[in-house]
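Colleague: predicted coordinates and the sequence they were generated for:
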Amino acid sequence: MTDSQVPAAPTPAPATPPATGAIDVQGPDFAALLAARLCHDFISPASAIVSGLDLLEDPAAQDMREDAMSLIASSARKLADLLQFTRVAFGASASAENFDSRELEKLAQGVFDHVRPTMVWAIESQAMNKPSARAVLNIAQIAASALPAGGVATLKGVTAEGRFLITADSLGARARLRPEVLAGLKGEALTEGLGGPWVQAAYLHALVRAAGGQIAVEVAEDRVSLACWVPA
């Protein structure tokens, strides 16, 4: 892939100084918010599996057995996809230093399989270091969340001058980012809004900055563009 195939990235803004009262990304409060976010992601499919099992055990609901089995199967797939995605996106797969972009595509697609928007993966087959892998997966999930009414999120990446540039363009009706996500992407503290969306954005900002890279975002009508670079 050449530079001409990658859209111009939003200009990264200077790093925002930590706001007064900002949560330390190394501290227990941040860890608690991150754990709560992951539990929120997992509880929905896990609860659906339990509901399906309850239907199977209910003598009065035997006519719904097929629906119950379908619910269990789809929810189990969603839970497995989220667990595999999270293991890499949030760093549990710490022993691996490099990741195959084709495997990362499968992990990202596992998230998009359970939401309205679709994904276009335009990153060539290559080995990606740990910061790049974590960044691209988190960007993919944030790009999906930017399209609540559906649309297309296109992810591109290119290595140039010792840097790996990642861009994600989310196009669709009512494309938007929550204010707390924008704050997290800038490295700002959560002052209002939901902690779950903020903590992922703050985590992405922290990991990119820790790797020596930069991140930027642009929001326009029916379009959200994310970009970052990290050392290749």
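Modeller: Okay, I see it. Residues are numbered from 1 along each chain as shown.
Colleague: hey, let's count contacts and neighbours off CA atoms from now on
Modeller: OK.
Colleague: wait, doesn't Ser225 sit right on Leu177?
Modeller: No. Using Cα atoms under 8 Å, Ser225 is not in contact with Leu177; the gap is 10.2 Å.
Colleague: list residues touching both of these two?
Modeller: Contact criterion Cα atoms under 8 Å, 6 or more residues apart in numbering; residues shared by Ser225 and Leu177: Val219.
Colleague: so who does Ser225 touch?
Modeller: Per Cα under 8 Å, 6+ apart, neighbours of Ser225: Pro10, Thr167, Ala168, Asp169, Ser170, Val217, Glu218, Val219.
Colleague: which residues touch the helix or strand containing Leu79?
Modeller: Leu79 belongs to helix 65-89 when assigned by DSSP states H and E. With contact meaning Cα under 8 Å, 6+ apart, helix 65-89 is reached by 41-42, 45-46, 48-53, 55-56, 92-94, 107-108, 110-111, 114, 133-135, 137-138.
Colleague: going through those residues, which ones are buried?
Modeller: Buried members of the contacts of helix 65-89, scored by 16 or more other Cα atoms under 10 Å, are 41-42, 45, 48-49, 52-53, 55-56, 107-108, 110-111, 133-135, 137-138.
Colleague: out of those, list just those in helices.
Modeller: Among those, the ones falling in helices (DSSP state H) are 41-42, 45, 48-49, 52-53, 55-56, 107-108, 110-111, 133-135, 137-138.
Colleague: put this next to the first one:
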Amino acid sequence: MAVDTANLAALIGSRICHDLISPVGAINNGLELLAMSGAMAGPELELISDSVLNANARIRFFRIAFGAAGDQQMGRAEIVSVLDDISKAGRLKFQWDFTEGCNRSDVRMAFLAALCLESALPYGGMITMTCTDGKWSVSGEGRKINIDAPLWAYLDGSDTSANLTPAQVQFAMLPAAATQAERQLGFDHSDEKAAVWF
């Protein structure tokens, strides 16, 4: 059976994240052993440990955002754990305002939308993900929202001529995921807030 471009990209994302998570976890275990033995202590160990935790959080987040979605359910505790860990690691805070678990494809689209919003929040801020009656909204608030119009035009398909960099791939992946899930994407922004819904 042939694999379309979007699904191939998701399979590649899953493979890369799957192969990276084990060695990063092993590094973290090694650091814990060093700390317990007293062989190494101080700011150097703390810096390495923080970097490993950050890498682990990003890989877990990317595995959901860029990996193959499938139809399986994700529990709320797992989702919140990923978002809490990634919130500790950077200038953005993430909030999941949904009391239940949900379909992995919905979580994937919410995470891709969050990555789009991350590009609009150069000074950091808060990204909130909510779902009411099956309608998802992912909103970002912060100082000086920076919307790169050619990138955001990818979301509604009004203009797909901009050349994307690797850091901007979410703008192409989100519409593909929405089409696959038969969802209509929308977005809006003001000076201090931007939102994506599907």
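Modeller: Sure, I can see it. Being a predicted model, the structure only gives us computed values, none of them experimental.
Colleague: neighbours of the equivalent of Gly27 of the first structure over in the second structure, just the number please.
Modeller: If you follow Gly27 of the first structure across to the second structure using TM-score structural alignment, you land on Thr5. Residue neighbour count, defined by other Cα atoms under 10 Å, stands at 10 for Thr5 of the second structure.
Colleague: check contacts around the residue nearest to the spatial centre of the first structure.
Modeller: Per Cα atoms, centre = their mean, the C-alpha nearest to the average position across the first structure is that of Gln141, at 2.5 Å. Going by Cα under 8 Å, 6+ apart, Gln141 of the first structure touches Ala108, Val111, Phe112.
Colleague: which of those residues does the second structure keep?
Modeller: Among these, not one has aligned partners that also touch in the second structure (both residues aligned by TM-score structural alignment, their matches' Cα atoms under 8 Å).
Colleague: any chance of JSON lines for the residues you listed, columns distance to Val158 of the first structure?
Modeller: Rendered in JSON lines, the data for the contacts of Gln141 of the first structure read as follows (distance: Cα to Cα, whole Å):
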{"residue": "Ala108", "distance to Val158 of the first structure": "18"}
{"residue": "Val111", "distance to Val158 of the first structure": "23"}
{"residue": "Phe112", "distance to Val158 of the first structure": "22"}
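Colleague: the first structure: strands as residue ranges?
Modeller: 98-100, 118-122, 127-129, 152-160, 163-171, 214-220, 223-231 (DSSP state E).
Colleague: adding distance to Asp81 of the first structure, write the ones you listed out as a markdown table.
Modeller: What follows is the strands of the first structure, written out as a markdown table (distance: least, Cα to Cα, whole Å):
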| stretch | distance to Asp81 of the first structure |
| --- | --- |
| strand 98-100 | 17 |
| strand 118-122 | 15 |
| strand 127-129 | 21 |
| strand 152-160 | 19 |
| strand 163-171 | 21 |
| strand 214-220 | 26 |
| strand 223-231 | 23 |
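Colleague: nearest to Ala183 of the first structure, out of the ones you listed?
Modeller: Closest approach to Ala183 of the first structure among these is made by strand 214-220 (10.8 Å; Cα to Cα).
Colleague: so which bit of the second structure is that closest one matched to?
Modeller: Mapped onto the second structure using TM-score structural alignment, strand 214-220 of the first structure spans residues 184-190.
Colleague: please apply the same query to stretch 75-89 of the first structure.
Modeller: Per the alignment by TM-score structural alignment, stretch 75-89 of the first structure matches residues 51-65 in the second structure.
Colleague: and that stretch, how far from the first structure on average?
Modeller: With mean Cα distance after the TM-score superposition for the first structure, stretch 51-65 of the second structure departs from the first structure by a mean of 1.2 Å once superposed.
Colleague: in that stretch, which residues are buried?
Modeller: Here stretch 51-65 of the second structure shows 52-65 as buried, counting by 16+ other Cα under 10 Å.
Colleague: just curious, which of those is nearest to Ala177 of the second structure?
Modeller: Ala65 (10.0 Å).
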